[in-house]
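Asker: Okay, structure incoming, though there's no sequence with it:
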């Protein structure tokens, strides 16, 4: 499989050799993207708690301050509203800030700056000012972080007009999407699924998963390349049903379908806003069945929007009601987080239900 075939809608690398690839995990791919953009564009600034000398709590910014200097990569006080508010001002001034919020759970103090300032700046100024900022933040479970380090708040941001919401599921996509986000003229929330920072399924299955370093999507080209926002990736083609997922759940759903021998068409949405509704519609009309999988709570989760869109656009093609497998409508559990995740049992039962109708 060539690099260009790994994802749909890939802008060919500029100044990069497609034949020169490295096998990276997601942390390394994100670090590579930030390094490239700091090198290419003097207006790119990385800021956040512990992103400088320490290199980030998950090491995504390791070595960047030493290489690019303390004025380009710097630590901030523990003040999420301050971090995001400063980034809005930087963007309006002409810079391209990349603030990191250490965990998505701590993004709420900066919600007013994101919703009332960043998302509306272009419109309220009649395009005189923009907020070209990319807010990076790890989200979801996988580290037994409990209620304050494991939330999946993506639906809150897809609700806000003017914000873009991006969630990679592979190192290849993480690098290409992050570069596109940094170069975008609108504010973007870039959620990083921490459970697969180092590769999928760690500690999840009794039997070892295929080593991540052998996965085609761990092959990341050197240099600059972009993956356009708003384009889903077809993980597997199939005829029996369509599975819509993003982030960690792409790998879980793919593993379940493979183990059950289901001829599923799995779409990795990659960006929730803007959403590739055309790809979703084409797939569901082909298969006639749709399963939605996400880690966030069920009520008002993004799966509800997906279900509504599929029903509106594909109603006469559906052979069965749309199924959702999600987290539970409870506070996020600490010791029971593996039971909280959509896993093989619940996803398998939903697949069996869909195929029986």
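Answerer: Yep, that arrived. Since the structure is predicted, the reported quantities are computational estimates derived from the model, not experimental observations. Residues are numbered from 1 along each chain as shown.
Asker: From now on I want contacts and neighbour counts done on CA atoms only, so please keep to that.
Answerer: Fine.
Asker: what's around residue 292, how many residues?
Answerer: Neighbourhood size, residue 292 [other Cα atoms under 10 Å]: 25.
Asker: Quick check: it is in a helix.
Answerer: No - under DSSP: H, G, I helix; E, B strand; the rest coil, residue 292 sits outside any helix and is assigned strand.
Asker: Spit out the contact partners of it.
Answerer: Listed by Cα atoms under 8 Å, 6 or more residues apart in numbering, the contact partners of residue 292 are 243-245, 303, 306-307, 322-325.
Asker: Swap in 6 Å and give it another go.
Answerer: Counting by Cα atoms under 6 Å, 6 or more residues apart in numbering, residue 292 touches 243-244, 324.
Asker: Same question for residue 234.
Answerer: Residue 234 is in contact with residue 267, counting by Cα under 6 Å, 6+ apart.
Asker: For residue 297, see how far away it is.
Answerer: 25 Å (Cα to Cα, to the nearest Å).
Asker: what's the answer for residue 74, then?
Answerer: Distance from residue 74 to residue 297, by Cα to Cα: 35 Å.
Asker: which one of the contacts of residue 292 sits closest to residue 178?
Answerer: Residue 178 has its nearest neighbour among the contacts of residue 292 in residue 244, at 21.5 Å by Cα to Cα.
Asker: Take this one as well and set it beside the first:
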């Protein structure tokens, strides 16, 4: 298997890492502390073509491949060290923009994709409900036909970009089954509820969404009415478990590099703590974990890009990364000692950001269920 990337992709990675260090990293700690989204950071990244990375050029995007998107996401996370920005960008890409690109009518594509690609608009996806999380098919939001429109009623929760989204794909149940509706968030009856106070990824706004007699044109349905789960949602999960996971890989790299710098600078018993085997072995294991996760993520992404079956590999990558990114973050805090327990150091924020990886986009337990079913079927 060829693990090399092209010279152009190497340049892309380097330029995105530099951009993130210049634009995202400054103020990341403050945005985390305040739980604040910064539209100026978004604008700078959008000007560089980041917002429309996965969308074809003819539809207004940057035309990046799946591997390109992984590299950009990884580089931004490594250089920017802001898990919240990576979360919002990933959601904007893979569940905000990609479904409209792959499943939207020409009219929906023309209406939304140019703005989503140039950063004028931000995208979101609303499927999770207070009583419907891992059991994604059990959602209760309804969509009742009324002439050329559907009337949506229900409540969604944990909606990434909910407070800032201009367009949101909402899963609702018609008499034919689960259906995906593209909803302009300015529509009457689309109500942004309370913003959620999260443990980590705090610069990414997350909210409840209430649909209160929200009228949506029938023409705004993605793909086929009643078939949203397996035609639209499950494909989004694949993108989450490949492209979005790459941001976690970049975060792992930044965490390791930060631990190495600290271990070389911090002296105890007359020498840098990096000279003690106990610390050196922690760093070695963190590096082992990083390479295992990176290889798993990029293998799944390569399979997806080349049109090969990849459900097993994507779930393996998601499960492994969700576990090991948290392990690495804990070890980074241990290496920093008491300083790692303080909010003054990025290691503490890294742990809070890391934990979401084992929850969002399908928990580690769900990934193991998928893996075991594929093996035992």
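Answerer: Here it is on my side, so go on. Just so it is clear, the model here is predicted, and its values are computed rather than measured.
Asker: Quantify their similarity with the TM-score.
Answerer: The TM-score (TM-score structural alignment, normalised by the length of the first structure) is 0.28; 174 aligned residues with a Cα RMSD of 7.0 Å.
Asker: hang on, the earlier thing: more neighbours, residue 74 and residue 297 of the first structure?
Answerer: Legend: neighbour count by other Cα under 10 Å for residue 74 of the first structure and residue 297, higher for residue 297 (23 against 20).
Asker: dump the residue contacts of the residue nearest to the more buried one when sequence neighbours are not counted.
Answerer: Once flanking residues are discounted, residue 297 of the first structure sits nearest to residue 327: 4.5 Å by Cα to Cα, 6 or more residues apart in numbering. By Cα under 6 Å, 6+ apart, the contact set of residue 327 of the first structure is 295-297, 340-341.
Asker: Does the helix or strand harbouring residue 159 of the second structure pack against any helices or strands, and if so which?
Answerer: Taking DSSP states H and E as the criterion, residue 159 of the second structure maps to strand 149-160. For strand 149-160 of the second structure, the elements it packs on are strand 142-146, strand 206-217, judged by 3 or more Cα pairs under 6 Å, 6 or more residues apart in numbering; DSSP states H and E.
Asker: and the angle for that strand with strand 206-217?
Answerer: Calculated by axes from the mean of the first three to the mean of the last three Cα atoms, to 10 degrees, strand 149-160 of the second structure forms an angle of 160 degrees with strand 206-217.
Asker: before we move on, the earlier item: which of the helices and strands packed on strand 149-160 of the second structure is buried the deepest?
Answerer: strand 206-217 (a mean of 20; mean count of other Cα atoms under 10 Å).
Asker: now that one against strand 142-146, angle please.
Answerer: Interaxial angle, strand 206-217 of the second structure versus strand 142-146 (the same axes, to 10 degrees): 20 degrees.
Asker: How about residues contacting strand 206-217 of the second structure?
Answerer: Against strand 206-217 of the second structure from outside (Cα under 6 Å, 6+ apart): 149-162, 189-196.
Asker: among these, which ones are buried?
Answerer: Among these, those classed as buried by 16 or more other Cα atoms under 10 Å are 149-162, 189-193, 195-196.
Asker: so how far does stretch 96-111 of the first structure reach from one end to the other?
Answerer: One end of stretch 96-111 of the first structure sits 19 Å from the other (Cα to Cα).
Asker: How much space separates residue 88 of the second structure from residue 216 of the second structure?
Answerer: Separation of residue 88 of the second structure from residue 216 of the second structure (Cα to Cα) stands at 25 Å.
Asker: same thing with residue 322 of the second structure?
Answerer: As for residue 322 of the second structure, its distance to residue 216 of the second structure is 37 Å (criterion: Cα to Cα).
Asker: what do you get for residue 143 of the second structure?
Answerer: Going from residue 143 of the second structure to residue 216 of the second structure by Cα to Cα gives 9 Å.
Asker: Overlap of the contact sets of these two?
Answerer: With Cα under 6 Å, 6+ apart, residue 143 of the second structure and residue 216 have common neighbours residue 150.
Asker: For the stretch 201-350 of the second structure, just list every one of the strands.
Answerer: Residue ranges of the strands in the stretch 201-350 of the second structure, as given by DSSP state E, counting those that start in this stretch, are 206-217, 221-222, 267-268, 271-272.
Asker: and the ones you listed as a markdown table, adding distance to residue 228 of the second structure?
Answerer: Putting the strands of the stretch 201-350 of the second structure into a markdown table (distance: least, Cα to Cα, whole Å) gives the following:
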| stretch | distance to residue 228 of the second structure |
| --- | --- |
| strand 206-217 | 16 |
| strand 221-222 | 8 |
| strand 267-268 | 57 |
| strand 271-272 | 56 |
